[in-house]
Each structure stands twice: as C-alpha cells, then as structure tokens.
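Engineer: I'll drop the sequence and a predicted model, then ask my questions.
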Amino acid sequence: MESEHLERGIKVRQLLMIALGGTIGTGLFVGTGGNIANAGPLGTLIAYMVGGVIVYSIILSLGELASVYPTTGSFGDYASRFIGPATGYMVFWMYWVGWVITVAVEYIAVGLLMQRWFPHVPVYYFVMGCIVLIFLLNAFSVRVFAEGEFFLASIKVLAVFIFIILGVVGIVYQSYLHGFSHVWDHFYITKANPNLGLEAGFFPKGLSGVFGVILAVIFAYTGTEIVGVAAGEAKNPSVAMPKAIKATLWRIVFFFLGSVIVISVFLPMTDSSIAKSPFVSTLERIPLPFFGTGIPYTADVMNFVIITAILSTANSGVYASSRMVYGLAQKKMFPPIFAKLNKQGTPVYAMYLSMGFTLLGMLTQAYAPEKIIESLINIISFSVIIVWISVSVAQYNFRKQFVASGKSLDDLPYRAPFLPLIQFIGISGSLVGVVGAYMDPDQRIGAYLTIGYTLLCYLGYYLTKDRWGQA
C-alpha cells in the first residue's frame, strides 16, 4: 500500500544535527588546505567570515519561509510561488544537479580514502558499498535517514570540536614556551618569495587571492540550506526551524572560523595544499604538554572521520535531490510517477532517478579529462549561489505580499530580522562569489556551463509546462 503524504518523522534533535553537520564535509576537512595555500591564513579567515555572513543571511530568509510553508520542495516551491513558476522549475533542477554531481564525487572520494587501509582492493568495490549503504538509509523511511544522518554528523561534529580544543591547548602551550607573539608568525610573511609567487605582508598572493577562494568557501558552506528541505518532513517545523537557525550561527562562528585559526597557527601556507587534509597536517604539528609534538595515529583517525563526513554529505545529497524531483512532480511539472510514495512515505521513484544520474556522474569522474571534472565541481558552487539568491528574492517578495494583505508580522511563526539588509547581503555577497570565481580563468568554464544549464532549464519549462497538468 502506498502512502499519500510524506512522513513528518524528523525530530528536533535530528533537524538540529542536520543543520549543525550539514556543511562539515570535504570543503572544510580538505578544501581549507587549498584555500590557505591560495589566499594565506588571514585571507582565508576573511573569506570564511564573508561566506559565513552570506550563508547566515540566506538561512534567516529561509527560516521565515520554511516556518510558514514547511514543504519538502523548499526553494523550488518558494521560487515558484513568489518569483514565478519558470524560475521555480529552474531552481528545482539547479539544486538537484548540484547534489547529483556532489554525491558522485563523494562516492569516488570514499573509495580513494579507503585505499589507505586496503590498497589492493579496487576503488569501485568501496563505491558499490557506499551506494548500497546510502540506498538503505534513504529508501525505507525518513526516520532511518534522519537517524543515520544524526549518527554520521555526530562523529564529524565531535571530531572538529576535539580538534579545536586540542588546538587551543596547543596555542596556550606554545605561548608559554615561546611567547604569545610567536603564535601568529604564519599570518604575516616577512620576506617575499618570488619562486613561490609570495609577497611580503598579510596577503602573500594579493587581494585577488582572497576573492579567488570565495567560490571554494561557498562550496564549503554548501549543505547549510538543506535544513529548509528537511523542514518539510520535520515534526514541528515552526519550533524546530528557529533552533536550527541558531545552531547554524554557532557552527559558522565556532567550527569553521575556529578550525581555520588553529590550522593557520600551526601549518604554514607553503605546506598547505588540497592534496592532504590540513587537519591531519596540523595534528601532526600541535605541541601538547607531556606528549610532545604530534598525536599518534592522527592520519588514521582523521581518515576515518573524513570518510564518515563524506558519507554524511552523500546521504544528505540523495535525500535532497530526490525531494527536488518529488517536489517537481507534486507541482505537476514532471511525470506523476515521481510523486508516488512507498508505504513508509518515501518518494522512491524520485530517489531512483537521482541515484541513476549520480552513476552517470561517476562515469564522468572516471573517464572525463581532469579539467571537465574541475568544471563540474565549480557548477556545484555556482548552482548553490543561484539557489541562495532565489531564497533572498522569494522571502523579500513574500514579506511584501504578507504585509500588503493586511496581516501582522507578529503572526509569523519565525520573523527574520534586518529586512531588507539580509536580502542585500545575501544577493550581493553571492554575486561577489561569482565575480571572485570569474577572476580565476580555470573557474570560468564552470560559470559558462552553469549559465547554459540555467537556460536549458527555462527552455525545458516552457516546452513541458502544459504536459502534466500544472495549474
């Protein structure tokens, strides 16, 4: 027997963990090293602060919309309702493609990381294991997904918390040994190094390096907005969403900025790279009382944590992408079969479609030239930027309509503060990320591909809008 409605089975504690752990993944655990190498410690810290302000403004807008309209279609529904159905259709597919590509890359990443312990086992064996695990977490009930995400997210949240605590102890101990001023040596380059393209000062590669990493920082924050999708299946979204928003703020301040500061104190930018997790390199250098420098088995422990973080991201990605397809079908913008639910209330056909295209993405990862893969990863960030902008515009239009209808703002379950400032920050900040990425010639093709995909989405809407009974 099929269910007629999505199951509201996500508890408050699970929604809080989805909000807290949604963005802690490869962008933080691995990408931070590349960001520090390209922008320097202070430049990376500024980039994460700017990105944090942008994403928090988006979450404030999303919180108001999701508390009034807690639907699993989330951004697509809001864009359809408050911007236009064509834009809503585009947003549905834009968010979908970003997660499909992300999940494909994450599967491969798990396989490669497992090679550390099982070098003779083919990567695709682990990839197949990941696919089965993520399928089992998503196919049966949203409660299984939420509990699985709670467990996986808890591991990485605890790991980052311990990392920061150890870093603080190391900073205090280093201050005791060498003086407080020595702690900040890596933040300022005293001598230029033309061979490495470094200038003396706080910004060794210039301000352009800071703008260049903005897109990578946005990729690191990707996943924060998934709490808006989960709100559609939360038990009490009007209560849970404000709590999730507060959790997002503290995560940004504590986990991201705290991690960057600890890494920058102990790891020179010349030793940072995208090839090795900066968390591993930093733990190998932190001085601790009675233990000396370095912590035993650091690499193995962090390898395990990063794998769980990647699995968590893939779990969220399959969930979010399947709900986008379901939302399209529910609004009669896509074949009705994808709106069908199993008896546990899960849109399995939408999930099959998303997982199927993820497999195609993995083939691209395996056989396409490296530049194509980099461009596909850039599309993830550009697609999220478009989704974020749509949230700001939709919430601004919603508030105007709400006030014009004669209703009181006190009637809102959650009222976003600082309007229209947060819309200005969200939109202009997202556009700064696009401009910063465009300054890097290697990232421009990703922008062009995203523009082409956007136009294709609009074309798809106008070709099919009368086909499945959309009202």
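Structural biologist: The structure has been received and is ready for your questions. Residues are numbered from 1 along each chain as shown.
Engineer: Every contact and neighbour count from this point should use C-alpha atoms.
Structural biologist: Fine.
Engineer: what's the neighbour count on the nearest residue to S381 once chain neighbours are set aside?
Structural biologist: Distances taken as Cα to Cα, 6 or more residues apart in numbering put F219 closest to S381, at 5.1 Å, once the chain neighbours are dropped. Using other Cα atoms under 10 Å, F219 has 25 other residues around it.
Engineer: ok, now L459?
Structural biologist: There are 14 residues near L459, going by other Cα under 10 Å.
Engineer: F161 too?
Structural biologist: The number of residues packed near F161 is 16, by other Cα under 10 Å.
Engineer: then this one, side by side with the first:
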Amino acid sequence: MPKSTISEEKKAEDLEIVESRADGEVEQQNELKRDFKPRQVFMFSIACAIGTGLVIGSGGALAKGGPGSLLISYILIGIAVFFVMTGMGEMAAFLPMNKGFGGYATRLVDPAFGFATGWNYFFKYCMAMPTNLTAAGLVIQYWRPDLNVAIWIAVFAVIIISINVLHVSAFGETEFCLGAAKVIIMIMIMTTCLVIALGGGPNHDRSGFRYWHEPGAFAEYLVKGNKGRFLGWWACMCQACFSYTGTEVVGITFGETPNPRKNIPRAVKQTFWRIGCFYVIGVLVLGMAVPYDNAQLIGATKQSTSAGASPFVVAASLAGIKVFPDIINGCLLIFTLSAGSSDIYCASRSLYGLARDGQAPRIFAKTLKNGNPIYAVCVASAFALVGFLNASKSTGQVFQYFVSLTTIFAVLNWMAILVSHISFRRALKAQGVSLEDLPYVGFLQPYGSYYALIISLLVLLFSGYDTFIPRFKVDTFILKYIGIVIFIGNVCLWKFLKRSKQWKASEVDLVTGRREFEEMEHKTDAEWNQGFWKKVLAKTRQK
C-alpha cells in the first residue's frame, strides 16, 4: 500500500473525521450514536404523549366545555397531531438526519425558518423542564406541605440531569421503564373510570352516559347561551393542544435510531393507536364518571398539580374510593420526572442540531465519545434554575406562565413540521420523485398536513380569546402571543444576518444522504450500526 494512502488513513483516524452523507457535512466520529433500541423508541413515542396535561389538565377542559366538547376537541386535535407525525415520518424515513426539526426546516424551506424552528424547540423544552420540576415538587407537597417546593426542585433536577449525562442507550432504557409504568398507570386510571361509570364503585351508582344528558354534553363558559357553549368548546381545543404536547418528541430520537428507514415508520404508525386509546378513550370515560358542574371538579381545577387537581381522582372520590388520591399522586411523580428528563434530552438535541447547521456556537455540536452532546446538555440543564422562581408565594401563577409559554411554543413546533412537510411534498413533485420511492407514505398526505396546519394556525391566533373577556388582561395577552413574536423575530434576524432565501421546490436537496441509507435498508439494527459507519469511514479514507 502506498505511503501516501497509509498517511491519509492514519490522519483520518487521528482526527476521527467522518463524512456523513446523511447530513452533507464533515462530522466528528464521536457524534450522536444511533444506539436507541427499537423497543425504546416505540415506548418513548408512547410515553412522551402521556403527561400531566391529560391526567390533570383534562379536568379544567371538562369543567369549561363539558364532556361533548371535550371529546370532540380531543378527536379533532388528535387527528391533527396524527398528521403532524405522519408528515414528520415521511421526511425522516426518506432523509434521515440528526439535526432535529430545525434541520429539516433549514434544508426543505429556508435557513431562516430552520433557525427559528430550532430555537423555538429549544425554548419550548427549556421552559417545559422547570414546569415539570415544579410539578414534581408540588406532588411531594401533597404529602409534605411543610417542606418548600424548592427542595424538591433541586433534588429532582439532580436526578434528571444525571440521567441525561448517561449514554443514550442508558437514557433510552430509563425512559423505557418510566414509559412502561406510565402506560400501566393510564390503563389503570381509565379502567377505574369505566368501572365507576358501570356501577362497580363502592357507591354502586351506574352513571353510564347520564352526565351527557344532565347537566348536559356542552357547558357554557364566560358567557351564556350558544356563544358560551362555543367558547367552552374552544377552551377544550386549546387545552387539548397542551395535553398533546410532546407527541412529536419521538422525532428527536430519529437522529439516534438505528436503521431509520425501518424503525421510523414503525414508531409513527403507533401514533394513531396511542391517540385513540389514551386520549380519546380516556376523556370519554372521564366524561361518563364526572359531571362537569360538580363542585369538587370545579374546585380541583383551581389547584396546582397535586393529586387533588386530577379529574380522575374526583371521579374516584365521587364513587367512594378513599385511597385513590395517594395512588394517583405517586403516579404523577413518575409522569413529571419522565417528562422533565425528556425535556432536557429534546432541548439539548435541538441545540446540537442548531450548532451543526452553524446557527448556534459550534461548541454545542461537540460530543463525548459515547455520543452525548455534553455542552448542549449542560446549557439545557441550567434552565432548571428557572424552576426556583416557583419557590415564592406566587408558585401557582408562575407555573401557569410556564404552561402558557410551553403551549404556544408547542403549536409553533407543529406548524414548523407541517410547513416543512408540505415543502417536502412539493419538492418531490417538482423533481419527479415518485411516492413509490419513499420508504413510508403517510395516510391522506399531503392533505392531512394542510388540515393540521389550519387547525394549528387557528389555535395559535385565537388561544388568547379569554384575555378580552370580561376585561382585557395585559399579562395574559403577552404570554399568549409572545411566542409568535419570538419566532417571527428569529426568522427576520437570520434573514438580516445571512440574507437567506426560501428554497424553490426544484432547488431543494433531496439527494444528499440517501444512498447509504438505501443500501443499508434491509440490514438488522446491529448490522446497520456497524456496516453504515464502516462504509462511510472507508469512503472518507479513499478520499
């Protein structure tokens, strides 16, 4: 072998450089590792969709809109989220990338749009993490009200940060266990409500669909009459968006998933079943077990995040089950810790993707040898300090501020994914790429993306309707719409700094990175991990 060739190979080994055609960039070999096991990805996709928004937030929606409005809203938003997932699945299976949603927005729409998307996703989960830490602290206060919530914020912050410093496979295994526990908990809660509605509780009251007739299926909110019932339904729509927040989080794991062309479609297809089982059926049995005008339910919606605020606890209490609040409180602790851990994961990977695209300092693209983007994880973890704002007397108020910000950021994230997918489909058509060449084709796409985009836009624009009734509330108005201002501001900032332009459909890059993934498509996960990187390294050395 010629000395020049040996020298080049040694140089490549010393620098640990690999050209990943999946991203079209020169990367360090110790980058994100595709070490998520398929079962971990599948459980992660389910677990991220189940949070306190469903277990607790659904009670406020029931009290405002009634069981009919609640069910309709969760179905409509659920359909929209399903199309968000299938659109994301099409892009990720055809062009696997490890830059997060901002990477797809940069490549398929406009670098400025990708810049705003990536930072929006980062901000969303940086705000969600202290929210969940606060929720965990308030859960413990249910048993120990004498201890300040700041103590538990500190303890739980150390736990979830430690989990995120581990190898991605260890993180995946932890989330797998927590996700399995959440699934079992939700099945238990829904079964309990169904048994209560069928007369199996200690009071043996068979309510069935009685509460749909008296007090009724649709509640009045803020004003009387049909207008009040409409506002009640819209309140349920906004709450449903918060409840579904996190469903798309599994897309972040696609950058660390082996054999993405096989495993991504599997994870996406599960979306329909988790939406149908846990959300739609969950709110259906809840509306059968609790009347929306019950004083205990209305009082519970004014609480924070302890077990007493859960409408499922109210259902058990009305049926005469005494021990249920303590059980639910323990379950909520699992929900909040799992959510907080995944928040750091999502925020750090978003920052990593921004750095990879040159839209954040390059240091955040560096990883440990185990593939952990440690600097990005440290920055995301630092936002745990924001949770200590809740140590003051205004804990509930600050907590609601975080919830409002998180919801707006989440809807903006959905819209960014949908716009990217619509641009992706237009590019396929303009460049003559057949749908048969896609590893995965979503049901009713791209029409589903248009439907989901319209729904998301309406919720985004009119989520602040209650700031004008009965009087204008400045602080609430700012919280409802500041996310939009930040997003648009980021787009304008990047366009001003980089003079970026929107890609034409014929100019979108649909080639870079496809070949290696197509060649490895029929391999097992282990073969994919080993063969893909060996092949890419060999090509780099040849150059």
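Structural biologist: Nice, thanks for sending it over. Just so we're clear, the structure is a prediction, and the values are computed from it rather than from any experiment.
Engineer: Just give the TM-score of the two.
Structural biologist: Overlay of the two chains. TM-score (TM-score structural alignment, normalised by the length of the first structure): 0.89; 454 aligned residues with a Cα RMSD of 2.8 Å.
Engineer: circling back: counterpart of the residue nearest to S381 of the first structure over in the second structure?
Structural biologist: Aligned against the second structure by TM-score structural alignment, F219 of the first structure finds its counterpart in F242.
Engineer: any idea how far the helix or strand encompassing its match is from the chain center?
Structural biologist: Assigned by DSSP states H and E, F242 of the second structure falls within helix 225-244. On the basis of Cα atoms, centre = their mean, to the nearest Å, helix 225-244 of the second structure sits 21 Å off its chain's mean C-alpha point.
Engineer: got the buried residues for it?
Structural biologist: Neighbour-count burial for helix 225-244 of the second structure, with 16 or more other Cα atoms under 10 Å as criterion, is recorded at 228-244.
Engineer: what lines up against P291 of the second structure once you look at the first structure?
Structural biologist: In the first structure, P291 of the second structure lands on P268 (TM-score structural alignment).
Engineer: what's the answer for C126 of the second structure, then?
Structural biologist: Checking with TM-score structural alignment, C126 of the second structure has V100 as its match.
Engineer: residues in contact with its match?
Structural biologist: Residues counted as contacts of V100 of the first structure (Cα atoms under 8 Å, 6 or more residues apart in numbering) are 317-318, 321, 354-355, 357-358, 361.
Engineer: can you pull the contacts of the most centrally placed residue in the second structure?
Structural biologist: In the second structure, the residue lying closest to the centroid (Cα atoms, centre = their mean) is G246, at 1.9 Å. By Cα under 8 Å, 6+ apart, G246 of the second structure lies in contact with 48-49, 410.
Engineer: How about F42 of the second structure?
Structural biologist: Counted by Cα under 8 Å, 6+ apart, F42 of the second structure has contacts 266-267, 270.
Engineer: Could you pick out the buried ones from these?
Structural biologist: Buried by 16+ other Cα under 10 Å: 266-267, 270, out of those.
Engineer: Format the residues you listed as TSV; extra columns: distance to T336 of the second structure.
Structural biologist: Below are those laid out as TSV (distance: Cα to Cα, whole Å):
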residue	distance to T336 of the second structure
R266	26
A267	23
Q270	23
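Engineer: and the residues you listed as JSON lines, adding distance to G201 of the second structure and secondary structure?
Structural biologist: Shown next, in JSON lines, are those (distance: Cα to Cα, whole Å; DSSP: H, G, I helix; E, B strand; the rest coil):
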{"residue": "R266", "distance to G201 of the second structure": "39", "secondary structure": "helix"}
{"residue": "A267", "distance to G201 of the second structure": "37", "secondary structure": "helix"}
{"residue": "Q270", "distance to G201 of the second structure": "32", "secondary structure": "helix"}
